[in-house]
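Student: predicted model and sequence below, questions to follow.
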Amino acid sequence: MSLMAIILLSISMSMDAFAVSVGRGAALGRPPLREALRTGLVFGVVEAITPLIGWAAGVAAASYISTIDHWVAFALLGAVGLNMLYSALKGEDHSEDNKAKASFLVLVATAIGTSLDAMAVGVSLAFLDVNIAVIAIGIGLATFLFASGGIMVGRLIGERFGRYAEGAAGIVLIGLGSSILYEHLTAI
């Protein structure tokens, strides 16, 4: 996987966390920097771990579906991308009440919820010749930066912009899945 593909994947995987963080920042009013860093750290760590879990599951299943692995990668990335695009177009409300936002357990639960797409992407990456550690670190760092930044700018731009970012990320994932399928079908 090229460096540009890793960067695009990392940014795409961080958009759910960004959207939630923008909503969080908007609801918290004037969150301090330490809240932004705490949110970024929790989201980044969880988002880095989940593709590793998905990759391990994919590796375990790889021998059973090696002849259709490119179709599996295409389907998983496409499904995640379509889900993100649907969520953005539907305008799902990612905000919670202010008291719940302060809870660390709610923060972790939200991070897990937004990282399930990264687990599905991890499964699809198991069928490709990639360095999963580099990708997981890239996703974690991008998510840390986007979630921390989302908290700080949330009060300025509101949740609407977060939806646009999530929609764009969905389109990028669909494009990556299509690219993988195209590369495998034209290599035959």
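Tutor: In hand now; what should we look at? Nothing here was measured: the structure is a model prediction, and the numbers come from that model.

Student: contacts, neighbours, all on C-alpha from now
Tutor: Fine.

Student: pretty sure Gly170 sits against Leu76.
Tutor: No: Gly170 lies out of contact with Leu76 (C-alpha atoms under 8 Å); the separation is 12.0 Å.

Student: ok, those two, which is more surrounded?
Tutor: Taking other C-alpha atoms under 10 Å, Gly170 and Leu76 do not tie; Gly170 has more neighbours (28 against 22).

Student: how close does the nearest residue in space to Ile132 that is not next to it in sequence sit to His94?
Tutor: Nearest residue to Ile132, sequence neighbours excluded (C-alpha to C-alpha, 6 or more residues apart in numbering): Leu52, at 6.9 Å. Computed as C-alpha to C-alpha, to the nearest Å, the Leu52 to His94 distance reads 25 Å.

Student: second structure follows, compare the two:
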Amino acid sequence: MNLASTALLSLAMSTDAFAAAVGKGTALQRPRWSEALRTGLIFGCIEAITPLVGWALGLAAAKYVAAWDHWIAFVLLGVLGVRMILAGLNGAQDEEEEKPDRHSFWLLAITGLATSIDAMAVGVGLAFLDEKILPIAAAIGFTTFLMVTAGVMLGRVLGAIAGKRAEIVGGVLLIGIGTTILVQHLSAG
């Protein structure tokens, strides 16, 4: 795989995480750069690890990973999206309620995992092609780190403009990402 292909793959793998990060940024009370970097690091590490896991599963488990990855992503993103919508609706009744300064590690890790399931399937595909997985996984992780960090800060701006409605939009966005993943996989199969 050449440098251009690796860069395009890395960008494609990080777009779901970017969209989720925008939603995470809107749900916070004016996120700082430190929180954006922390979120980017969590997402980036997970996004770098999942293709390694997929690659390790290799040929033997490929059909099982491909058979369920879209459902796992759909359920995780759907649950997180509904949670954000409910929080936004509850908060819309009381606009004065404080947003948190940061998200819990586990909430970020689950969201990061949900948006990186496709990277695991890519890792399986790369095992078929006998590609060197470490530089590709590192590129995917680094690109995701950059995109998520920028997404959280963009969410800060959108959250300040839209208030609690932005959290509802972020939840709808997560559900939309999960639905898109599911529809793409079901229509391809």
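Tutor: Looks like it arrived, so ask away. Just so it is clear, the model here is predicted, and its values are computed rather than measured.

Student: what's the neighbour count on the residue nearest to Ile132 of structure 1?
Tutor: When neighbours are counted by other C-alpha under 10 Å, Leu52 of structure 1 registers 22.

Student: distance of it from Met119 of structure 1?
Tutor: The gap separating Leu52 of structure 1 from Met119 of structure 1 is 7 Å, by C-alpha to C-alpha.

Student: need the residue closest to the centroid of structure 1.
Tutor: Met13 (2.2 Å; C-alpha atoms, centre = their mean).

Student: hmm, that residue is touching Phe146, no?
Tutor: No: using C-alpha under 8 Å, Met13 of structure 1 is not in contact with Phe146; the gap is 10.2 Å.

Student: next, the contact list for Ala48 of structure 2, please.
Tutor: Ala48 of structure 2 is in contact with Ala137, Ala138, Ala139, Ile140, Gly141, Phe142, counting by C-alpha atoms under 8 Å, 6 or more residues apart in numbering.

Student: please repeat the previous calculation with a cut-off of 6 Å.
Tutor: For Ala48 of structure 2, the contact set (C-alpha atoms under 6 Å, 6 or more residues apart in numbering) comprises Ala137, Ala138, Ile140, Gly141.

Student: alignment lookup: the last one to structure 1.
Tutor: The alignment partner of Gly141 of structure 2 in structure 1, by TM-score structural alignment, is Gly140.

Student: its match touches Val42, doesn't it?
Tutor: No: between Gly140 of structure 1 and Val42 there is no contact under C-alpha atoms under 6 Å: 9.6 Å.

Student: when those two are compared, which one has more neighbours?
Tutor: More neighbours surround Gly140 than the other of Gly140 of structure 1 and Val42, with 28 against 22 (other C-alpha under 10 Å).

Student: just the helices in structure 2 please.
Tutor: 3-26, 33-93, 105-128, 133-162, 164-188 (DSSP state H).

Student: elements contacting the last one?
Tutor: For helix 164-188 of structure 2, the elements it packs on are helix 3-26, helix 33-93, judged by 3 or more C-alpha pairs under 6 Å, 6 or more residues apart in numbering; DSSP states H and E.

Student: swap in 8 Å and give it another go.
Tutor: helix 3-26, helix 33-93, helix 133-162 (3 or more C-alpha pairs under 8 Å, 6 or more residues apart in numbering; DSSP states H and E).

Student: would you mind listing the buried residues in the last one?
Tutor: Within helix 133-162 of structure 2, the residues that qualify as buried by neighbour count (16 or more other C-alpha atoms under 10 Å) are 133, 136-160.

Student: relative to helix 3-26, how tilted is it?
Tutor: 30 degrees (axes from the mean of the first three to the mean of the last three C-alpha atoms, to 10 degrees).

Student: nearest to Val124 of structure 2, out of the helices and strands packed on helix 164-188 of structure 2?
Tutor: Nearest of these to Val124 of structure 2, taken as C-alpha to C-alpha: helix 33-93 at 4.5 Å.

Student: list the buried ones in stretch 178-188 of structure 1?
Tutor: Buried residues in stretch 178-188 of structure 1, defined by neighbour count with 16+ other C-alpha under 10 Å: Ser178, Ile180, Leu181.

Student: can I get the residues you listed in CSV including secondary structure and distance to Asp69 of structure 1?
Tutor: CSV is the format used below for those (DSSP: H, G, I helix; E, B strand; the rest coil; distance: C-alpha to C-alpha, whole Å):
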residue, secondary structure, distance to Asp69 of structure 1
Ser178, helix, 13
Ile180, helix, 10
Leu181, helix, 9
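
Student: stretch 133-147 of structure 2 vs structure 1, average offset?
Tutor: Aligned to structure 1 and superposed, stretch 133-147 of structure 2 gives a mean residue distance of 0.4 Å (mean C-alpha distance after the TM-score superposition for structure 1).
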